[in-house]
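Asker: Quick one: sequence plus predicted model below, questions after.
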Amino acid sequence: MTRAQLAILPIREGRKADRRIVNLAARLRDPGATLIEVDVLNLSTDGFMARGAQLEIGTYVWLRVTGLEPQSCRVIWNEEDKAGFEFTTPLHGATVELLILNNRKPLPKNHFGPMGVR
């Protein structure tokens, strides 16, 4: 799969990097050493959005994705079962590309709404 085949969300005001729509299985390790299974829904060099995490804003956690050393990140927003995270140290663009190509799961049903992938 090439970069052109994967959706890229436009950079919104206040954002520094392109966000890539992804579906990556990952784990977060919180300060209490609890592993939380999450799905990373979008990813950029500066951070990511994940579903399945209920963490307080400002909490630091470690992101664990196959093929990547654990990455320190901070919760910057949360809403229902989704949260936004900022990497303590931004990822290199090539690292983001490799993660997407090597770890992508099939998109869940109705990921893009009722007319999306089924």
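Answerer: Great, that's in hand.
Asker: When you work out contacts or count neighbours from here on, use the C-alpha atoms and nothing else.
Answerer: Will do.
Asker: Contacts only, for the nearest residue to Q54 once chain neighbours are set aside.
Answerer: Taking C-alpha to C-alpha, 6 or more residues apart in numbering as the measure, Q54 lies nearest to D81, with 6.4 Å between them; neighbours along the chain are not counted. Contact analysis of D81 by C-alpha atoms under 8 Å, 6 or more residues apart in numbering lists 51-54.
Asker: ok, and here's another one to check against it:
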Amino acid sequence: MEMSFAAIKARIAEEVEAGERRRASRVDVGIDARVRPLGEEGCEATVLNLSDTGFMATSEGDYRVGSRIWLMVPGRDRRNAVVKWVAGHRFGAEFAEPRAMVKLL
């Protein structure tokens, strides 16, 4: 299967733009929290960064891409999210409700 030079350049440009958009709105934090998959007990976590649409955290829990979770921060309402990626003890999730970050800070 051949791919044209123009198609490769367009694909690279799309990936760079998506990465820039994602990083632009992140806020580095170190918030102690609890993460609980729906229907499970959950465990302690540290939220490493937040954006308007999601967060990255580290936790000893076993999270799977596509699973729904609750992010619970002491003194704040819990926020529902979907796990989007997992790498070791780190994972990223997308909030079910846009702009949930504002309610967590």
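Answerer: Noted; the coordinates are in hand. Everything quoted here is computed from the prediction, not taken from an experiment.
Asker: counterpart of the residue nearest to Q54 of structure 1 in structure 2?
Answerer: For D81 of structure 1, the equivalent position in structure 2 is taken to be H89, counting by TM-score structural alignment.
Asker: Where does stretch 22-29 of structure 1 end up in structure 2?
Answerer: When structure 2 is aligned by TM-score structural alignment, the counterpart of stretch 22-29 of structure 1 is residues 29-36.
Asker: Just give me the mean distance for the matching stretch relative to structure 1.
Answerer: Here stretch 29-36 of structure 2 is compared with structure 1 after superposition; its mean distance to the aligned residues, by mean C-alpha distance after the TM-score superposition for structure 1, is 0.6 Å.
Asker: Can you show me the strands along structure 1?
Answerer: Counting by DSSP state E, the segments of structure 1 that form strands are 8-9, 19-29, 35-43, 47-51, 60-64, 71-79, 82-87.
Asker: Which among the ones you listed is found nearest to I100 of structure 1?
Answerer: Of all the strands of structure 1, the one in closest proximity to I100 of structure 1, counting by C-alpha to C-alpha, is strand 19-29 (6.8 Å).
Asker: buried ones in the match of stretch 22-29 of structure 1?
Answerer: By neighbour count on 16 or more other C-alpha atoms under 10 Å, the buried set for stretch 29-36 of structure 2 is 31, 33-36.
Asker: do stretch 48-64 of structure 1 as well
Answerer: Buried residues in stretch 48-64 of structure 1 (16+ other C-alpha under 10 Å): 48-53, 55, 60-64.
Asker: Please tell me I have it right and I8 of structure 1 contacts R19.
Answerer: Yes. Checked against C-alpha atoms under 8 Å, the pair I8 of structure 1 and R19 is within contact range at 5.9 Å.
Asker: The two: who's more crowded?
Answerer: Neighbour tally, I8 of structure 1 and R19, criterion other C-alpha atoms under 10 Å: the higher count belongs to R19, 22 against 16.
Asker: Who's the closest spatial neighbour of the more buried one, skipping the chain neighbours?
Answerer: Using C-alpha to C-alpha, 6+ apart, the nearest residue to R19 of structure 1 is S44, at 4.6 Å.
Asker: Tell me the counterpart of that neighbour in structure 2.
Answerer: Taking TM-score structural alignment, the alignment pairs S44 of structure 1 with S51 from structure 2.
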